[in-house]
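Trainee: sequence first, then the predicted structure, then my questions.
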Amino acid sequence: MILGLLKEHGKETRVALLPETVQTFTDLKVEVLVEQGAGEKAFASDADYEAVGAKTVSRNDVFAKAEVLLQIQPPAEGDTERIKDSQVWISAFNPLWDTALVKTFLNKGITTFSLDLIPRTTRAQAMDILSSMATVSGYMAVLEAAAKLPTFFPMFMTAAGTIRPANVLILGAGVAGLQAIATSRKLGAQVQVFDVRSAVKEEVMSLGGKFVEVEGATEDKAAGGYAVEQTEEYKKKQQDRINEVAAKSNVVICTAQIPGRKAPLLIPKEAVDAMKPGSVIIDLAASTGGNCELTKNDEVVEYKGVSIIGQSNYPAQKPVDASRMFGKNVLNFMKLMIGEEGELNLNFEDDIVKGTCITHAKEIYNERVKSVIETK
């Protein structure tokens, strides 16, 4: 197999594979072509890649010679026209949301795998890029909030008096939320957490957070641990409770998302109106509409003294470790498709391979994506 590692576009600083992970691919008899400069923003030089057996070539050569094309982001503008139907495209392209791109891949007959849809099973944990990147996001969200807040996070007892700890509200107790709880507590904040899934209460409490109870949530074991749509009655009770807690919070960190749908609105404008001047909202769901009504993706909105930070790519602010984690996930996934002699083996009998495959032979393989496409 010839694996082509592409340079990311736009503001992305990560790279899908660092040299240390490329070394393992070459040990598995996979030839690796690296686009020149692919790792420079993650502090990996072309010489570093060549030292572990990769070849650094032009972008044109990667597209011309590689059997498998790998990057983190969806294809850059014009790249879908360059991908041949004999090639395999691997990235994280959010197929439940970007159905137009899925249809383009489908019509061209390109085999594609979207790493953000790796099944969330015990066996697939070592391949789960969402969990890895959410860890970075939860950590960074708290650090940015602490830097932006005009008060301290921890309680201080000084000769000048006692400084009260910050009150932090975290919406969503997935991986990002749990990391945000842990980091907030390490910094000395008081933390309250809301999630519609009652099963996460024990994890929240084990990290030192207080779970905000709202009775009557709908839960679906078939949702693979994700949140699901709720009834209107529950949404009303939920909103009243969140508004009440948010008004007393110095920091709100929003992490709640539903795959393939717009992020749930949890902090409406009237809730922001009731917050204290100087408060900070960090919205990790900004790329899918945001949990806060006033969020703008990749922007900081100042509203009545409240800072609303829409940030959907914190991992790019920690490119070395984020790339390291991402690359290990990719390696563990691709091992399922590498034969003994380094050849490409698309084993669709494997539930992880099949579940992550979006399009192949002009068919949609992922059932969740297929259902979304059929309803649009």
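Mentor: Perfect, I can see it now.
Trainee: can we go C-alpha only for contacts and neighbour counts from here?
Mentor: OK.
Trainee: tell me where the stretch 151-300 of the chain has strands.
Mentor: With DSSP state E, counting those that start in this stretch as the criterion, the stretch 151-300 of the chain has strands at 156-158, 161-163, 167-171, 190-194, 210-211, 251-254, 280-283, 300-303.
Trainee: Leu106: which of these is closest?
Mentor: Nearest of those to Leu106, taken as Cα to Cα: strand 280-283 at 32.9 Å.
Trainee: and the strands of the stretch 151-300 of the chain as a markdown table, adding distance to Phe113 and mean neighbour count?
Mentor: A markdown table is the format used below for the strands of the stretch 151-300 of the chain (distance: least, Cα to Cα, whole Å; neighbours: other Cα atoms under 10 Å):
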| stretch | distance to Phe113 | mean neighbour count |
| --- | --- | --- |
| strand 156-158 | 50 | 11 |
| strand 161-163 | 51 | 11 |
| strand 167-171 | 30 | 27 |
| strand 190-194 | 33 | 24 |
| strand 210-211 | 37 | 20 |
| strand 251-254 | 28 | 30 |
| strand 280-283 | 28 | 29 |
| strand 300-303 | 33 | 15 |
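Trainee: OK, contacts around Val320?
Mentor: 14, 42-43 (Cα atoms under 8 Å, 6 or more residues apart in numbering).
Trainee: assess the claim that Ala173 and Phe194 are in contact.
Mentor: Yes - the pair Ala173 / Phe194 is scored as a contact, 7.1 Å apart, by Cα atoms under 8 Å.
Trainee: need the contact partners of the one helix or strand Leu33 maps to.
Mentor: Secondary structure from DSSP states H and E places Leu33 in strand 31-35. Here strand 31-35 makes contact (Cα under 8 Å, 6+ apart) with 1-7, 22, 25-26, 49, 53-59, 62, 66.
Trainee: give me that answer again for 7 Å
Mentor: 1-7, 26, 54-59, 62 (Cα atoms under 7 Å, 6 or more residues apart in numbering).
Trainee: from the residues you listed, which is closest to Cys292?
Mentor: Lys7 (32.9 Å).
Trainee: second structure for comparison follows:
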Amino acid sequence: MIVGVPSETADDETRVALVPTVAAELVDKGVEVCVESGAGTGSMWSDAAYREVGCTVVDEREAVFDRADAICQVRGLAANADHPMDPYREGQVVVGTLGPFDLDEATWEELGDRRLSAFALEFMPRISRAQSMDVLSSMASIGGYKATLVAAERLPKLFPLEMTAAGTVQPAEVLVIGAGVAGLKAISTAERLGASVRGYDIRLEVKQEVESLGADFVELDLETEGSGDDEGYAVEMGEEFYEQQRKQLGRVVPESDVVITTAAIPGAPAPELVSEEMIANMDDGSVIVDLAAADGGNCDPTVADETITYEGVTVFGPTNLPATVPGTASQLFANNLYNFLDHLLADGELVIDTEDEIIDSTLLTHDGTIRRPHEESDESADEEEGTDGG
């Protein structure tokens, strides 16, 4: 079997789906790995590094698609708006983050016509045996870490408490909204930098996790029963709830020097949690990093992939912070991807068993059949779609 790794073509995408150290593990299993020349450059991996572990490096992008049985991509299909349909061969396997919620009807039909087996890693089930394959959590962790560094770099004051001969410097006040993977990483990073940190989430059950990291948990006077699903993730609430939430956050946000927001709902616009009025009441020089910018943002003024100033407050709207840490991000993505491929491999070939929960959850199309697994739960989506904090 041949696994192909083309270069990423999305704007500002520096990651690569497989790094040499992980590709070597596939080679050891008898899998041939074909890599496009320059695919690892953005994450500091040379063509020579791939050749040294037994990979084949080819100059032409099309050659990867022509040769490979399975194509591995960080961002494919709708996750790469610049090139939504690569030259996949009929019957090919495609694995990566594929933007399944944004696929249009024409693309669905094309996937079926080409009889592709397309695996969207965004739909990895939240079960224990799939944790090592969970790309979204890996990338969300990096995003939360980098969001804190972005804020610390822009804030015109230090994060930690400083006792100096020139006087005492009070610590920066940091508020993290959302205690999912990204939020918890932002909290822990801000704590390590010495800030005074508070965390907020509609799920009261995460209070212990927030406090275990050294932060204070913000409790609002809200009815939160039913705010968490069976897996412990937050779910989408009604507009009346969000209105009350914004009203009460209006007393908390202005007290902060830094606000990092992480609330996102798969397949739906991000909830608007921070209003223009709240931001106007923050001190000049304060910083907001909105990690939900790709889905419309948690803050009213947020603009995706732009940094703006609103009433003296800097508002960042990053949509791909993991790509700013390409070495670590690529390593983790590759580890997740390898574990997924290894789950499918049997005697050197990929076996697609739809009775397996991991395969069934992530498989979008197979052998001409359009499956759209995310639509199977649409009837309960309004009640059960989670805010992952990533």
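Mentor: Noted; the coordinates are in hand. Everything quoted here is computed from the prediction, not taken from an experiment.
Trainee: thinking again about what came up before, would you list the strands of the stretch 151-300 of the first structure in TSV and tack on distance to Ser86 of the first structure?
Mentor: Listed next are the strands of the stretch 151-300 of the first structure as TSV, based on distance: least, Cα to Cα, whole Å:
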stretch	distance to Ser86 of the first structure
strand 156-158	62
strand 161-163	63
strand 167-171	43
strand 190-194	47
strand 210-211	50
strand 251-254	41
strand 280-283	40
strand 300-303	43
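Trainee: what segments of the stretch 201-350 of the second structure are helices?
Mentor: For the stretch 201-350 of the second structure, helices defined by DSSP state H, counting those that start in this stretch occupy the ranges 207-212, 239-249, 276-280, 326-344.
Trainee: any idea what Ser206 of the first structure aligns with in the second structure?
Mentor: Residue correspondence to the second structure (TM-score structural alignment): Ser206 of the first structure is matched to Ser212.
Trainee: do the same with Val175 of the first structure
Mentor: Per TM-score structural alignment, Val175 of the first structure is aligned with Val181.
Trainee: what's the burial count for that match?
Mentor: 21 (other Cα atoms under 10 Å).
Trainee: my read: it touches Ser141, true?
Mentor: Yes - counting by Cα atoms under 7 Å, Ser141 is a contact partner of Val181 of the second structure at 5.7 Å.
Trainee: ok but Ala134 of the first structure is inside a strand, no?
Mentor: No - per DSSP: H, G, I helix; E, B strand; the rest coil, Ala134 of the first structure lies outside any strand segment and is helix.
Trainee: tell me the counterpart of it in the second structure.
Mentor: Checking TM-score structural alignment: Ala134 of the first structure goes with Ala140.
Trainee: any idea how far its match is from Arg75 of the second structure?
Mentor: 15 Å (Cα to Cα, to the nearest Å).
Trainee: and Glu311 of the second structure, by the same measure?
Mentor: Taking Cα to Cα, one finds Glu311 of the second structure at 36 Å from Arg75 of the second structure.
Trainee: now swap in Val197 of the second structure and tell me
Mentor: 34 Å.
Trainee: now swap in Val218 of the second structure and tell me
Mentor: 36 Å.
Trainee: of the two, who's got more company?
Mentor: Between Val218 of the second structure and Arg75, counted using other Cα under 10 Å, the more crowded position is Arg75 (24 against 18).
Trainee: so what's that one closest to, chain neighbours aside?
Mentor: Leaving aside its chain neighbours, Arg75 of the second structure sits nearest to Thr97 (5.2 Å; criterion: Cα to Cα, 6 or more residues apart in numbering).
Trainee: now swap in Ser46 of the second structure and tell me
Mentor: Gly40 (6.1 Å).
Trainee: count of residues packed around the one you found?
Mentor: Gly40 of the second structure: 28 neighbours (other Cα under 10 Å).
Trainee: quick check: Tyr233 of the second structure vs Leu111 of the second structure, distance?
Mentor: 31 Å.
Trainee: got the contact list for Phe340 of the second structure?
Mentor: Met133.
Trainee: before we move on, the earlier item: of all the strands of the stretch 151-300 of the first structure, which one is nearest Gln311 of the first structure?
Mentor: Among those, strand 280-283 comes nearest to Gln311 of the first structure, with 6.1 Å by Cα to Cα.
Trainee: quick check: the closest one compared with the second structure, mean distance?
Mentor: Strand 280-283 of the first structure, aligned to the second structure and superposed, deviates on average by 0.4 Å (mean Cα distance after the TM-score superposition for the first structure).
Trainee: matching residues in the second structure for that strand?
Mentor: Going by TM-score structural alignment: strand 280-283 of the first structure matches residues 287-290.
Trainee: what's in contact with the matching stretch?
Mentor: 147, 151, 155, 257-262, 297-299, 313-318.
Trainee: once you drop chain neighbours, what's closest to Ala186 of the second structure?
Mentor: Gly144 (4.4 Å).
Trainee: the one you found sits in which helix or strand?
Mentor: Going by DSSP H and E, Gly144 of the second structure is in helix 135-154.
Trainee: and that helix, what does it pack against?
Mentor: In this structure, helix 135-154 of the second structure packs against helix 181-192, strand 287-290, helix 326-344, with contacts taken as 3 or more Cα pairs under 7 Å, 6 or more residues apart in numbering; DSSP states H and E.
Trainee: could you dump the ones you listed into a markdown table and include distance to Gln208 of the second structure?
Mentor: Putting those into a markdown table (distance: least, Cα to Cα, whole Å) gives the following:
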| stretch | distance to Gln208 of the second structure |
| --- | --- |
| helix 181-192 | 11 |
| strand 287-290 | 24 |
| helix 326-344 | 27 |
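Trainee: which of the contacts of Val320 of the first structure lies closest to Pro165 of the first structure?
Mentor: So of the contacts of Val320 of the first structure, ranked by how close each gets to Pro165 of the first structure (Cα to Cα), first place is Arg14, at 34.6 Å.
Trainee: list the contacts of that closest one.
Mentor: Counting by Cα under 7 Å, 6+ apart, Arg14 of the first structure has contacts 41-42, 316, 319, 322-323.
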